[in-house]
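Asks: I would like the atomic coordinates for the input below:
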Amino acid sequence: MRGTSGFSHRIFIGAAAAALVLSGMARADAAPVADHDTAVGVGMICNTSQQAERFVALRAQGSAPDKAMAAVNDEAKDPHACGLAAIAFMRDATLDSKPVADKLVQVVRINVVAGFNGSGWQPVSGLVQYAVMEGEGETI
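Replies: This is a model prediction of the structure:
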């Protein structure tokens, strides 16, 4: 989340980190969201689709969420390339899907409209990120 003048540092909150560690894969929202509806949630977001896809690939290979996030950030040479955030967003497009621990996980391009900085919501405009979300999928 480059170019947001410190915004990315403030939206990464302790509750988000706890959610990732406890769930193994944080969900960006609790219910299915139609494209272009605004949703609020806590979850893993990355600056690029490649970073999000790498995070999912590492998780699919058995890496713990915190280890996968650290590996992606190390590879990107950016400690904030991927991280947890509490955000309001609009879903744009699903880019990839992969099974992780018997769940379908998707990489979704999102438009962030606000972020929670620990004490309140801060509006954002024009910020595209890539979220890692549990997908709905079909049961066969």
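Asks: CA only for contacts and neighbour counts going forward, please
Replies: Will do.
Asks: which parts of this protein are strands?
Replies: Ranges of strands in the chain, per DSSP state E, are 38-46, 82-100, 103-116, 121-134.
Asks: one more sequence to fold, the one below, so I can look at both together:
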Amino acid sequence: MKYLCGMILSGLALIGAATMSPAAAETNDPSPQFISGLICDTREQAERFVLVLRDNVEKALVTVNTEAGTPNACMVATYGFVPGQTVSEVERNGAIVNVVEVRVMAVATSGGLQMIEPKVYYSVVPTSDRIA
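Replies: So this is what the prediction gives:
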């Protein structure tokens, strides 16, 4: 479980680096970046995930998905994405977590990576910002 939580947080940090990359913003490079991490159907679900996350990613996913009424509203997946903008900030334990748009263009399946019709999902990015 700690491995999964660490993997998600590492992946989320990579999304953060990608969304803040000046080079990517200047070139408008539509090439997807690949990551294993959280994606949610809505901004509100991603915000809720941050609020209910403790040390147990699976419990947080079950909580959000139960509240949403669908088993895959939020999930951990390996996917190719193009980062979008930050859409909100959530305070968690005195730190700020950004909720960001990710335009998913490919997903990992048992048969390998599969391109999909691009769709906007939401993920979260821990920041180094703290609330005083």
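Asks: TM between them?
Replies: Once the chains are laid over each other, their TM-score by TM-score structural alignment, normalised by the length of the second structure reads 0.74; 121 aligned residues with a Cα RMSD of 2.9 Å.
Asks: if we can go back for a sec, want to throw the strands of the first structure into TSV with mean neighbour count and distance to Asp66 of the first structure?
Replies: Listed next are the strands of the first structure as TSV, based on neighbours: other Cα atoms under 10 Å; distance: least, Cα to Cα, whole Å:
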stretch	mean neighbour count	distance to Asp66 of the first structure
strand 38-46	23	11
strand 82-100	20	9
strand 103-116	22	16
strand 121-134	19	14
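Asks: pipe those strands into CSV and attach distance to Pro32 of the first structure per row.
Replies: Shown next, in CSV, are those (distance: least, Cα to Cα, whole Å):
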stretch, distance to Pro32 of the first structure
strand 38-46, 9
strand 82-100, 10
strand 103-116, 13
strand 121-134, 10
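Asks: show me the one of those that comes nearest Arg10 of the first structure.
Replies: For those, the distance to Arg10 of the first structure is smallest for strand 103-116, at 7.5 Å, taking Cα to Cα.
Asks: tell me the helices and strands packed up against the closest one.
Replies: Applying 3 or more Cα pairs under 8 Å, 6 or more residues apart in numbering; DSSP states H and E, one finds that strand 103-116 of the first structure makes contact with helix 7-11, helix 49-60, strand 82-100, strand 121-134.
Asks: can you add distance to Ala19 of the first structure and give those back as CSV?
Replies: Below are these laid out as CSV (distance: least, Cα to Cα, whole Å):
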stretch, distance to Ala19 of the first structure
helix 7-11, 14
helix 49-60, 16
strand 82-100, 9
strand 121-134, 13
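Asks: out of these, flag the one nearest Ala114 of the first structure.
Replies: Comparing those by Cα to Cα, strand 121-134 comes nearest, at 4.2 Å.
Asks: how much does the closest one stray from the second structure?
Replies: The superposed strand 121-134 of the first structure is, by mean Cα distance after the TM-score superposition for the first structure, a mean 1.4 Å from where its aligned residues fall in the second structure.
Asks: that concludes my questions; thank you for your assistance.
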